[in-house]
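Chemist: Sequence first, predicted model second:
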Amino acid sequence: MKSFQITRTLPTDATDAALRADVLQGLTGTPKTLPPKWFYDAYGSELFEMIVALPGYYIGRLERELLAAHAREIGAVCGARTLVELGSGSSEKTRHLISALPLHTYLPVDVSESALRQAGQALAAERPDLHVHALIADFTTAFTLPPTPGPRLVAFLGSTIGNLLPRERGVFLAAVRALLAPGDALLLGTDLVKDPGRLVAAYDDDTTGLFNRNVLSVINRELGADFDLDAFEHVALWDAAADHEWIEMRLRSRREQTVKIPALDLAVDFAAGEDLRTEISAKFRPDRLTGELAAAGLEVERFFTSPDQAYALTLAVPTDHATGPSTVRTTASVS
């Protein structure tokens, strides 16, 4: 029987320190911003699960369908003995990969110890032949993977890469490339550019509004701030600029106001109508995605898309270890 273990690479106070730094930098900058990772306390995670179930929010559904349809082919191509999942959360989406791969080790990576422990222990009980080694780490900063059998498949799903600005994406992809040895691969989930009306509709609803404003609740609770959640309006916009092509989620101040954050000895002034950006969600075109991967030293090995060309899974390998020309696949079997 294989084992479950958990390794912490983050200091126990790292989350508090990161929140303080992000709030101070983001709310004193122009324009004001906050990183989307602070949506996800326990309540925020519950709200996100509700969002995923909404008819208009297609990302989770299409990704699960693509994984179900192509996990065996992905497994046949990469033959991974270790699956590394960045931002693993509940580990639900990767069940298809875990079943299809000849795995020895599953290595989920997340900042939440509770999420890792709950998901990892459940999976270890379901799959006694699988070694589950959870890693408490922030995948947006440098970290080292523990020794595990190769080849390895690094999965980064949910179009989470779209939350990074272009420069940040370049740094992230280069860091992932540095983790890959000969024979290893990256599986990347990305939302694709499509009709702006469909894009905005996926982010502009009451539940997403609650989710967006939850970042203010987190700051109130953790830093003693006095944000009035009702004083901010949820806004979702499509930025069609060629170098952007992303959805922006914002919180718009309904009135002129000053918010105090005692833990930072900070007072933040908001003008009426002023926006606080809480998330970007970049959408990709295949050629742009291929270019960004190539710049990081990665080559497309398989490219799977949903029938409506709304979502993609990309299997990429280090350029100097590619097995042949890229193969583009359109998934006609997924509805």
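Modeler: Looks like it arrived, so ask away. Residues are numbered from 1 along each chain as shown.
Chemist: From now on I want contacts and neighbour counts done on CA atoms only, so please keep to that.
Modeler: Will do.
Chemist: Run through the helices of this protein in chain order.
Modeler: Remark: helices assigned in the chain by DSSP state H are 14-27, 42-52, 59-78, 95-100, 113-126, 166-179, 196-201, 206-223, 286-295.
Chemist: Okay, one more to line up with it:
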Amino acid sequence: MNDTDVDVYIGADELARTLAADAAAGLTGSPKWLPPTWFYDARGSRLFDEITRLPEYYPTRAERTALRAHADEIAAHTGTKTLVELGSGSSDKTRLLLDALRAHGSLGAFVPLDVSETALRESVAAIAAEYPALQVHGVVGDFTRHLRHLPRGGTRTVAFLGGTIGNLLPGPRARLLAELRDLLEPGEWLLLGADLVKDPAVLVPAYDDALGVTAEFNRNVLHVLNRELGADFDPGAFDHVARWDPGHEWIEMRLRARTPMRVRLPELGVTIAFDAGEELLTEVSAKFRRDRLTAELATAGFAVRYWWTDPEGLFSLSLSRAEPR
């Protein structure tokens, strides 16, 4: 019988305060922006799950293919006793790692971290049922603020999958990688899933699918603001925009106002004006080249020891060791 536990470091009140602060800062900024965190209420999570099964959305399939091919190698190289997963969600792909580590005989504990307490508790219960010999210790928190609460001890590997690293701009990304290095002891490991630069004809449709699921996912942030902050956005009055920025090598998702409008946010005591055609930036998804990502990891104190991709070279998995200071 396994031990399970969940530590909560970010509750509903703090989430509400953070949403209000992000909305106040982003919607009064010039240009306007919102962080992608707020896509993911229950509806947004269902929409994203649907996105991962769309023919245009290659990242989830490509990463799973690479994990399936190389999980045994990851287990053998790392000898992981404690697997930590950041932004764990349902931990669907992670089961490939858990199976390989269990077969290798080293794994004793799994520590998923996620901002959604409901999703995390569901995942912890499911993993505990599937892996009865495993100690499962969930952490409800934001990986940009709560890494210090992750348990220490055991030979740890931190898995940060799904290309989520690309949602961070270069400054915050560098800070997160440095904080991950501070978390780990020399010789422990970081398994990083990162999307790769490729033809925009492949990239853009992954964020602008023919069925419009991604468009609805993008507009979901407006539904969240309406529900949580009493806003009166008309989500249908905004067009979904997915644009490749070749200079920064990232995809930008935006919402473009079709007509001039004024939106009230009574919880914040503000009214926000949109011009016709004005855009609200909701997500950046950076794509990487091997040399650039290797250099960023090295700056943070990691040495890339292994690099894999799916057979088509769409998505990367890098296994990096924390180096002595």
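Modeler: Received, thanks. Keep in mind it's a predicted model, so treat the numbers as computed, not measured.
Chemist: picking up where we left off before, with mean neighbour count added, can I get the helices of the first structure in CSV?
Modeler: Below are the helices of the first structure laid out as CSV (neighbours: other C-alpha atoms under 10 Å):
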stretch, mean neighbour count
helix 14-27, 16
helix 42-52, 16
helix 59-78, 18
helix 95-100, 18
helix 113-126, 18
helix 166-179, 16
helix 196-201, 16
helix 206-223, 19
helix 286-295, 16
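Chemist: What residue in the second structure is paired with L188 of the first structure?
Modeler: Counting by TM-score structural alignment, L188 of the first structure lines up with L192 in the second structure.
Chemist: let me fix that: A175 of the first structure
Modeler: In the second structure, A175 of the first structure lands on E179 (TM-score structural alignment).
Chemist: and the gap between its match and T144 of the second structure?
Modeler: 9 Å (C-alpha to C-alpha, to the nearest Å).
Chemist: Stretch 216-232 of the second structure corresponds to what range in the first structure?
Modeler: Stretch 216-232 of the second structure maps onto residues 210-226 of the first structure, going by TM-score structural alignment.
Chemist: Please compute how far that stretch lies from its chain's middle.
Modeler: On the basis of C-alpha atoms, centre = their mean, to the nearest Å, stretch 210-226 of the first structure sits 21 Å off its chain's mean C-alpha point.
Chemist: With stretch 294-313 of the second structure instead?
Modeler: Relative to its chain's centre, stretch 294-313 of the second structure lies at 18 Å (C-alpha atoms, centre = their mean).
Chemist: and the counterpart of Y106 of the first structure in the second structure, what does it touch?
Modeler: In the second structure, the residue matched to Y106 of the first structure (TM-score structural alignment) is F110. Residues near F110 of the second structure by C-alpha atoms under 8 Å, 6 or more residues apart in numbering: T82, L83, V84, E85, L134, Q135, V136, H137.
Chemist: 10 Å instead?
Modeler: 4, 81-85, 98, 124, 127-128, 134-138, 156-157 (C-alpha atoms under 10 Å, 6 or more residues apart in numbering).
Chemist: Then A178 of the first structure?
Modeler: F172, A296, G297, P318.
Chemist: Next one: the closest residue to W238 of the first structure other than its chain neighbours relative to M1 of the first structure, how far apart?
Modeler: What sits nearest to W238 of the first structure in space, not counting adjacent residues and going by C-alpha to C-alpha, 6 or more residues apart in numbering, is I247, at 4.6 Å. Remark: distance between I247 of the first structure and M1 of the first structure (C-alpha to C-alpha) = 46 Å.
Chemist: Looking at those two, which has the bigger crowd around it?
Modeler: More crowded of I247 of the first structure and M1, by other C-alpha atoms under 10 Å: I247, with 23 against 9.
Chemist: The more buried one -> the second structure?
Modeler: Match for I247 of the first structure (TM-score structural alignment): I251.
Chemist: and if you look at E274 of the first structure?
Modeler: Per TM-score structural alignment, E274 of the first structure is aligned with E278.
Chemist: Go ahead and confirm that match touches K32.
Modeler: Yes - the pair E278 of the second structure and K32 qualifies as a contact (C-alpha atoms under 10 Å) at a distance of 8.7 Å.
Chemist: Overlap in contacts, these two.
Modeler: With C-alpha under 10 Å, 6+ apart as the test, E278 of the second structure and K32 both reach R254.
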